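Visitor: Here's my sequence, what's the structure:
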Amino acid sequence: MNKNIVNVCAGLGLAMMSSAVMAESTPVMFSSINGFSAPASNEVKGARLTVFHGTAVSVTGVDFALLGLSEATDVTGVNWGLLGANRVHGEFTGASFGLLNWHNGNDTGANLGFINVTNNVTGANISAVNYSEGYTMVDVGVANLSSNSVVQVGLFNMTSKIEGVQVGLINCAENGFFPCFPFVNFAL
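Guide: Now for the predicted structure:
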């Protein structure tokens, strides 16, 4: 009898340890509302599909938001918001496609969408509206607003500090050769 109890306890212990190891990383994940993720994991190394709302700590690979919001702390690879939005709270490296790309941390790569809300971008923001509270290397859109930018191309461009050039119908930069000037503006 004691031998059976020991075997059962050993088996349960191994099962719990293997499920804890499996829960750390998964090659595929499906996420939806109320924190549902199958399999339950914090890290995806492969592909994740989100319908309505999904969260993960880290995604390396492809992150699809079929409909709704896909959230992650860090993403390396491709965010693809087919009919949805991508939100990255920390580091992003790769390409992000979506109706809304909402990135609070540092981005390296490209954000292509209808609206890009970013912080620091080493790469390009391309959308109808690009809004950044930090530094952007290149913004191309109808309206581009940032704190600090190297290049802005659009109908309306506005930044506190331009390091390169603004090209558009209206170009505003606090350090520009004029605070607002049509067609082109650049730093003095």
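Visitor: from here on, contacts and neighbour counts on C-alpha atoms
Guide: OK.
Visitor: tell me which element residue 23 is part of?
Guide: helix 2-24 (DSSP states H and E).
Visitor: For the helix or strand that that helix is followed by, which residues meet the burial criterion?
Guide: Next along the chain after helix 2-24, taking DSSP H and E as the criterion, comes strand 26-31. Using 16 or more other Cα atoms under 10 Å as the test for burial, strand 26-31 gives 26, 28, 29, 30, 31.
Visitor: Show me where this structure has its strands.
Guide: Counting by DSSP state E, the segments of the chain that form strands are 26-31, 37-38, 43-81, 84-88, 92-103, 106-118, 120-173, 180-186.
Visitor: and the angle from the fifth one to strand 43-81?
Guide: When you say that, I think you mean strand 92-103. Here strand 92-103 runs at an angle of 60 degrees relative to strand 43-81 (axes from the mean of the first three to the mean of the last three Cα atoms, to 10 degrees).
Visitor: contacts for strand 92-103?
Guide: 74-90, 105-119 (Cα atoms under 8 Å, 6 or more residues apart in numbering).
Visitor: okay if I get the buried residues of strand 26-31 as a markdown table plus distance to residue 2?
Guide: Shown next, in a markdown table, are the buried residues of strand 26-31 (distance: Cα to Cα, whole Å):
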| residue | distance to residue 2 |
| --- | --- |
| 26 | 37 |
| 28 | 41 |
| 29 | 40 |
| 30 | 42 |
| 31 | 43 |
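Visitor: And the furthest pair within those residues?
Guide: Maximum pairwise distance among these (Cα to Cα): 12.5 Å, between 26 and 31.
Visitor: Second input sequence below; structure requested for side-by-side comparison:
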Amino acid sequence: MKLKMLLAGLTLASTVALGAGPQLSVAPGLQFGATKYDSIDNFSFNLLGAENQSMSGFDLSLIGYRQINGNFNGGHLAVFGFEAFRVAGDMTGVSLALWNDVGGNLNGGTIGIVNTTRGNATFNLGGVNYVEGKAMVQLGFVNYSQSVGGLQFGFVNATQNLEGIQVGFVNYAANGILPVLPIINFRKSF
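Guide: Sure thing, here's the model as predicted:
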């Protein structure tokens, strides 16, 4: 009995010290292999969603809600696409979901109907792309970024600070050759 208790204690201590994983989650709060306070270091399979502290590796979800309270490094795939994927910190990697929401910087890409990033973003492909910081490439129906350092390609493109090019039906750039132009817009000193 003492040996079983010792092994259980060592297993728990190594999980806390080294990070948890792999994880199987039925729904947030009903998770096996990790809790919402644990970091996943390899693989997570989620039926209706999951919540963890941070994640490094591959995250596979069917539908639902996926929350990472810290940073995410790796790949995320919502198999049926009907999922909200939220990262409170920085994301390095790629995510395919209905809604991708990154609270920090995105170094990689998001593919979804709606993509929101509160820091800087490398690549967004979706219906609506919204970046509060600087975006490098945005491809979508409606694209907004505080600053653009590369390309916005969509039906409607908008930015305050354009350091690249906009291609679309309506292009707004506060520092563009003209603030609003159809088809193409670029900054004044391009």
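Visitor: quick one: TM-score?
Guide: Laid over one another, the chains give 0.87 as their TM-score (TM-score structural alignment, normalised by the length of structure 1), with 181 aligned residues with a Cα RMSD of 1.9 Å.
Visitor: related to what we said a few turns ago, could you redo the strands of structure 1 as JSON lines and give each row distance to residue 5 of structure 1?
Guide: Below are the strands of structure 1 laid out as JSON lines (distance: least, Cα to Cα, whole Å):
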{"stretch": "strand 26-31", "distance to residue 5 of structure 1": "32"}
{"stretch": "strand 37-38", "distance to residue 5 of structure 1": "32"}
{"stretch": "strand 43-81", "distance to residue 5 of structure 1": "35"}
{"stretch": "strand 84-88", "distance to residue 5 of structure 1": "47"}
{"stretch": "strand 92-103", "distance to residue 5 of structure 1": "49"}
{"stretch": "strand 106-118", "distance to residue 5 of structure 1": "52"}
{"stretch": "strand 120-173", "distance to residue 5 of structure 1": "57"}
{"stretch": "strand 180-186", "distance to residue 5 of structure 1": "77"}
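Visitor: Out of these, the one nearest residue 16 of structure 1 is which?
Guide: Using Cα to Cα, the nearest of these to residue 16 of structure 1 is strand 26-31, at 16.4 Å.
Visitor: Superpose on structure 2 and give me the mean offset of the closest one.
Guide: Compared with structure 2 after the fit, strand 26-31 of structure 1 shows a mean deviation of 2.0 Å (mean Cα distance after the TM-score superposition for structure 1).
Visitor: Tell me the counterpart residues of that strand in structure 2, please.
Guide: Strand 26-31 of structure 1 corresponds to residues 20-25 of structure 2 when matched by TM-score structural alignment.
Visitor: what does residue 70 of structure 1 align to in structure 2?
Guide: Checking TM-score structural alignment: residue 70 of structure 1 goes with residue 66.
Visitor: Run a quick neighbour tally on that match.
Guide: Close neighbours of residue 66 of structure 2, defined as other Cα atoms under 10 Å, add up to 26.
Visitor: Check residue 19 of structure 1 too.
Guide: 12.
Visitor: Residue 70 of structure 2 too?
Guide: Neighbours of residue 70 of structure 2 (other Cα under 10 Å): 18.
Visitor: just residue 11 of structure 2 next, same as before
Guide: Residue 11 of structure 2 has 12 neighbours, counted by other Cα under 10 Å.
Visitor: same deal with residue 114 of structure 2?
Guide: Neighbour tally, residue 114 of structure 2, other Cα under 10 Å: 21.
Visitor: can you check residue 183 of structure 1 too?
Guide: Other residues near residue 183 of structure 1 come to 15 when the count uses other Cα under 10 Å.
Visitor: now it: how far from residue 95 of structure 1?
Guide: To residue 95 of structure 1, residue 183 of structure 1 is 29 Å away according to Cα to Cα, to the nearest Å.
Visitor: got it, and residue 61 of structure 1?
Guide: Between residue 61 of structure 1 and residue 95 of structure 1 the distance is 11 Å, computed by Cα to Cα.
Visitor: Overlap in contacts, those two.
Guide: Listed as contacting both residue 61 of structure 1 and residue 95 by Cα under 8 Å, 6+ apart are 77, 78.
Visitor: Stretch 68-79 of structure 2: how far from the chain's middle?
Guide: 7 Å (Cα atoms, centre = their mean, to the nearest Å).
Visitor: Alright, I will stop here.
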